[in-house]
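K.L.:
fold the following and give me the result.
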Amino acid sequence: MRDGLLDDESTVSLPKKRGAGERAPRLVPALTLISHPVTQRVGERLLLEELLAGREVPLSRKAPEFLRAGESQGTPLADPCVSRKPIVFAPGEGGRVRLRVEEGGTQVVAGEPIVGGREFGPEELASGIPLELAERVVLLLHLVEPETDGPQDSLGMVGQSPSIRRVRMHIQKVAELQEPVLIRGETGTGKELVAQAIHQHSTRRDERFVSVNLGAIPKELATAELFGVKKDAFTGATRDREGFFRAAQGGTLFLDEVGEASPEVQVMLLRVLESREMYPVGGHTPIPTNVRLVAATDANLEEQIRDGRFKAPLMHRLAGYEIRLPPLRERREDIGLLFFHFAREALEALGEAWRLEPEDPQAEPWLPAALAARLVRYSWPGNIRQLRNLTRQLVIANRGQPQLRVDPQLEKELGSGATPSGRPLRVAESLEPRAVAPDSEPRATPRRKPSDITEQELLTVLRAQAWDLKRAADHLGIPRPSIYDLIDKSPNIRTAGDLTPEEISHCYRECEGDLDAMVRRLEVSKRALRRRINELGLDS
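P.N.:
Have a look, this model is predicted:
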C-alpha cells in the first residue's frame, strides 16, 4: 500500500474444522526472500512441494530458482557468499520440516547458528521461521496456499501473502456495487487505503472521496460536521454549512473510527442508510443523498452492542459487505517487501535511492541480515504504520552510512516485542532416529526459582509450548502449580477464564472450530479453552 499494507505427513497442513463438502486449503512449505543484497529480488518465492512427495530439496547458490508471483521463470539465490554446497530441506514426520546443514557449507542462523541440523514443527512453520544465510540473505520458511490464479492487480497494495490477496479479491468483488462496506482491522493495518481502493475501482471514481475520522471530531460537533447546519440553527451559525455528506455527494464518504460515533450520530447514520435522506442541524426538510458509505473500525462492535454503546441495526447496515484486514504479524512474508517499499520512498526523498542498487555483488547488504530477521520476528503491535515509521527513522538516522544500524532505543523497541525465531527448536543431532541405551535416562531440566523467571521469558515459553502449561513448567524447570502463580501475577498474560463468551464465540467462528488456531490467537491454555468451549456448547 502507499502507506503499507500440519499434522498429516503427506500434506503438511494445519487441521481445520470445515463444513460438509468444504475443502481445507492446501498448504505447502515455502521459502520467501525477505532480504537479499539485490533488493529487487525481495518477495521471490520457492515452493518446497517435493517435501509433500517425500523428497528432499537441496538449496545452494546455483539452484533451485526463486520465482516472483505470476512469473514462470526465476533465478537461483546467486549470492557469491552462499556456498555451492547445498543445505537440504527434508520431510519429517507429522508435517515437520528438517533442515540439514553440512560442515563447511553455508552458515545458517535461525535465532542461533545451526550446527548439523534442525527440525521445525507445524506450529513453528505456521508462524514462520526466518533463516539467515551467510549473514547476507534472509529467507522465511513458512506455509503458503499455492496460487491457482494468474497475476493480480495490486490495487496499490504491497504484498503477496494469501491474506492480502484475499483482501484484493474482496475489493474487486464489491468495488463496483453500491453496497456500504465495513472495513475491520487493528490500528495501522491500512483501512483508509482499502477504502480509497474501493473508491478508485468503483463507478464513482471520478467523484470526490471524502475521509472523516470520527474519533478526531468532538462529539458535540459531529452531527453538524457530518450532516451540515442551517443558518441560525444555534448561536454562531451565521450561514448554511453543507457538511461531509453533501461534500461527498455522488462520490464516496469514508467514516473512520465509526465505533466512536455518538448515539445521536448513530441514529442519523441509520436514517441515512435506510431512507437515503438526511436532515441538517436545524433543518426540517429532508435532503436526498447519493453517497457510497465506507466505514472502518478497530473496535469490537459486538462488545459495544452488548454494552449498549453501539446500535446493532447500524452495524448490520454498515456491513453490507465486510472486509477484515490481517495484522502484520499474520503476513510476515510481506515484511521484506513493505520495508524496502518504505525505504525506497525515504531514500528517494533524501536523494540516496542508489543505496538499494549496489554495483559490487560482494558488497555488504545495506540491510544487515540479522536486522532483517529481527524485523520478521517482531510482533508489530502498530502494524504497517509502525513498520513505515520505523523504516523512515532507520533511513534518516543512517543517512550517508553504508549500512543500517539500530540505535539503542530502537534496539529496545524491537527486542521488547520480539517473538522467538520459530520458537525454541529441537536441534536434530541426527536426522534419523537414534537408539537410546536401555539404562540411559533423559537429562532433567535444572530446577529454578519461579521468582527468577521474567514475564517475557514466561510468555516466550508458553508460546513455544503451544500454551501447554505442564510442558511449559517442565521447560522452565519449575513445579506446575508455580506456573499458575506466575500467570496470575503477569498483567499481560490472560487465562481462559478472562475471556468473555462473545470473544470465545467470535474466535470459534473465525477459526472454524480449530482449537489449535484458537489457542494461537487467544494465547491461553488449550485445556482450559476446550473446557470453556464445552461450557458454552459451541462444539454441539
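K.L.:
going forward, measure contacts and count neighbours with C-alpha atoms only.
P.N.:
OK.
K.L.:
burial count for residue 338?
P.N.:
When neighbours are defined as other Cα atoms under 10 Å, residue 338 has 27 of them.
K.L.:
secondary structure element for it, which one?
P.N.:
Residue 338 is part of helix 335-350, with elements assigned from DSSP states H and E.
K.L.:
just residue 11 next, same as before
P.N.:
Following DSSP H and E, there is no helix or strand that holds residue 11.
K.L.:
next, count neighbours for it.
P.N.:
Number of residues near residue 11 (other Cα under 10 Å) recorded here: 18.
K.L.:
what do you get for residue 389?
P.N.:
Residue 389: 14 surrounding residues under other Cα under 10 Å.
K.L.:
if we can go back for a sec, gap between the helix holding residue 338 and the chain center?
P.N.:
Distance, stretch centre to chain centre, for helix 335-350: 19 Å (Cα atoms, centre = their mean, to the nearest Å).
K.L.:
let's see this one next, to set against the first:
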Amino acid sequence: MPPKNPTDFSTTAVRTQGTPSQAAQVMPALTLIGHAQPQRIGERLLLEGLLSGERAVALSRNAPDFSRAGGVLALPLGDPFLSRTPVRFEAGERGGVRLRVPEGGTPVWVGSEPVRGGREFPAEALAAGVPLVLAGRVALLLHQATVRGGGAPAELAALGMVGDSEGILRVREDVLRVADLQVPVLVRGETGTGKELVARALHERSPRRAGPFVSVNLGALSKDLIASELFGALRGSFTGATRDREGFFRAAHGGTLFLDEVAEAPPEVQAALLRVLETGEVYPVGGQAPVRVDVRLVTATDADLEARIRDGHFKAPLLHRLAGFEITVPPLRERREDIAPLFLHFARQELESTGEAGRLSSSDARAEPWLPASLAARLVRSAWPGNVRQLRNVARQLVIGSRGLPGLRVDARLEQSLEEGALPIPGQPLTAQAPSPAAEDTPAPSEVRAPARRKPADVSEQEVLEALRACAWDLKATADWLGIPRSSVYVLIDKSSLLRTARDLSPEEITRCFHECEGDLDRMVQKLEVSRRALQRRVRELGLEGS
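P.N.:
Okay, here's the model as predicted:
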C-alpha cells in the first residue's frame, strides 16, 4: 500500500509481530510480472540507489539481479532479446522516478505507449504502479515498496496468502497478533478480497485449530429462517420445523464460526448476537432454556457499518463487541505488485486440472512467454472491481480458452472487460533529454548484438504481435528485431488470425479513431495496431489529414 505521503521516499514506522514498531523505508522497486520463465514472476529489485538521488540504476539483460523477498537466489533478467545497453532509472522531482531509454537500446513501453527518450513518473504514479514492457517480452511493475529493518518474520509466509505487498504483509501480521486470543475479530474489505481466507488463517493459527471451522454467509440465508439457522430450533417451533435443529453456533462448538456479510443480519438477530457475545449462550427458536456454546466468532463485511449505525440499520453496541480486533484486507488495486503472482497461483491450479502444469516451469529464456508481456501489463492496469475473486475467474477463462495453444490468448470480450476502468497511462515524456549521469558507461548502439537470422516458419503469431508492438508497428524495425526479411513480416501478418492490416479497416473505424485521437497518427497506430505508413496512406485517401 502507498505511504501516507506519496511525495517522498521516507522512513516510517511499521508494526511487526511480537516486537515494538520498527523503522521501515519506502523506496521505488521493480517487480517482475512477465517473463519467458514464468516461475520468476514476483521477483523484485529494490531501487535503493534512488533514495539519495545521487546514483542512477542501470537495467539491462545482464544486471542487476532480481530476487524474491527474503530469498537468497538472485538472477538478472537474462532475456537474450533485451539489449545489453541499459535503460536507466533516476530520482525525479518530489519523490518521482525518471526513466531514460537510450537510442538503439531495448524498446520500452509504458502500458501500450512507447517511450521515446525518456519519461517522468510522479510519486502518485508510483503509488498506483507503472507497468513497463521491455522488448515486448519482459514486463515489470515500477512501484513503491516498504522495506523493514531486519526483514519480515519468517512465519508470515506460512499463512496461505499470496503476495508480498505492504498491505498483505500487514494482514498477515494482524493475523499472527490476534490468532491465539479469544477476542472476536471483524474483517473489513471490499467484496472478493479474500476475507474468508483471513478467517481460516485465524482459525489455523489459534488453539482451536483442532475444532470445527464453520463458514456462514448471512446474506445468503432466508430472513425468516436466519435465527433458527444460527441458534438452532426445537421441533414444532415454526411451520416446517419437523425436527430439532442444531444451528451453526452449536455446530462450531470448540472451534471458530465465521459470519460473512454480518451487516445483513436483521435487528432481532443482531440483538441475539450481542447476547451470545456477552453471555456465551444461545436460545434456540422455540426454546426456553439457554444452551452454552464455546465459539470464537469472526465476522466480515464490505459495508460501512458506521453509516448503517447512523441510519439506524445496525446496532452500535454490536459493532463494539464484534470489533474486539479489526483486520482490513486491501483491495487488489492497492496491491498491484501481487496481481501477477496471484494470477500465476490461480493459473497453476487450472493447469493442474488440465494436465498442463509444466507450462509454468521453463529454463529457456529464449522461449515465447506463456504469459505475454502485454497481457501482464494489462492485468496490473485493470481496475479489478471484483478483486481477487474476479482475478481467479479471469485466470480460469484465459487458461481454459487457451488450451492447446503455446501461450495465453485474450478474446475481444475479455480484453474489453480488462480495459474498463483501467489505470490511465502514467507519466509524461521528458522535455529535455539531459545526459544520463553514467552515460560514459553505456555501450554504443553498434555494440549491441543484433538478433540472429531465423526462418520465418519458426516465428509464432504471438511473437510477431509482440515485436510489432515493441517496434511501434514499424515493419522494417520489426523485421530486424525478429531476424527475418521484411517481406516475410508481410506474409506472417497476412497469415495471422491475431493481426490485421490498414486495408482491413473500414472508413468508419478509421474516421472514428482519427477524431478520438485528435489526428495524432502515433496514437492511432497504437489503438488500431497497424502499420504507420499504411495507416497514413488510408487517412490521406479519406481526406482526413487536413481536417
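K.L.:
list the buried residues for the helix holding residue 338 of the first structure?
P.N.:
Of the residues in helix 335-350 of the first structure, those buried by neighbour count under the rule 16 or more other Cα atoms under 10 Å are 335-347.
K.L.:
okay, that helix sits on what stretch of the second structure?
P.N.:
Mapped onto the second structure using TM-score structural alignment, helix 335-350 of the first structure covers residues 339-354.
K.L.:
mean offset of the matching stretch relative to the first structure (after superposition)
P.N.:
In the superposition against the first structure, stretch 339-354 of the second structure averages 0.6 Å from its aligned positions (mean Cα distance after the TM-score superposition for the first structure).
K.L.:
outside of that stretch, which residues touch it?
P.N.:
With contact meaning Cα atoms under 8 Å, 6 or more residues apart in numbering, stretch 339-354 of the second structure is reached by 33-34, 41-42, 162-163, 332, 357, 360, 376, 379-380, 391-392, 395-396, 399-400.
K.L.:
likewise stretch 410-429 of the second structure?
P.N.:
The contact list for stretch 410-429 of the second structure (Cα under 8 Å, 6+ apart) reads 110-113, 115-122, 125, 130, 378-379, 381-384, 398.
K.L.:
do the same with stretch 301-311 of the first structure
P.N.:
By Cα under 8 Å, 6+ apart, the list of residues contacting stretch 301-311 of the first structure reads 259, 263, 266, 312, 315, 502.
K.L.:
and if we set it to 10 Å?
P.N.:
In this structure, residues lying in contact with stretch 301-311 of the first structure by Cα atoms under 10 Å, 6 or more residues apart in numbering are 184, 258-263, 266-267, 270, 312-313, 315, 500, 502-503, 506.
K.L.:
so which bits of that stretch are buried?
P.N.:
301-302, 309-311.
K.L.:
what span of the second structure lines up against it?
P.N.:
Across the second structure, the stretch matching stretch 301-311 of the first structure (TM-score structural alignment) is residues 305-315.
K.L.:
sticking with residue 395 of the second structure, tell me its helix or strand.
P.N.:
In the assignment (DSSP H and E), residue 395 of the second structure maps to helix 387-401.
K.L.:
sorry, that was for residue 25 of the second structure
P.N.:
Assessed by DSSP H and E, residue 25 of the second structure sits inside strand 19-34.
K.L.:
now do that strand against helix 339-354, angle only.
P.N.:
Following axes from the mean of the first three to the mean of the last three Cα atoms, to 10 degrees, one obtains 60 degrees for the angle between strand 19-34 of the second structure and helix 339-354.
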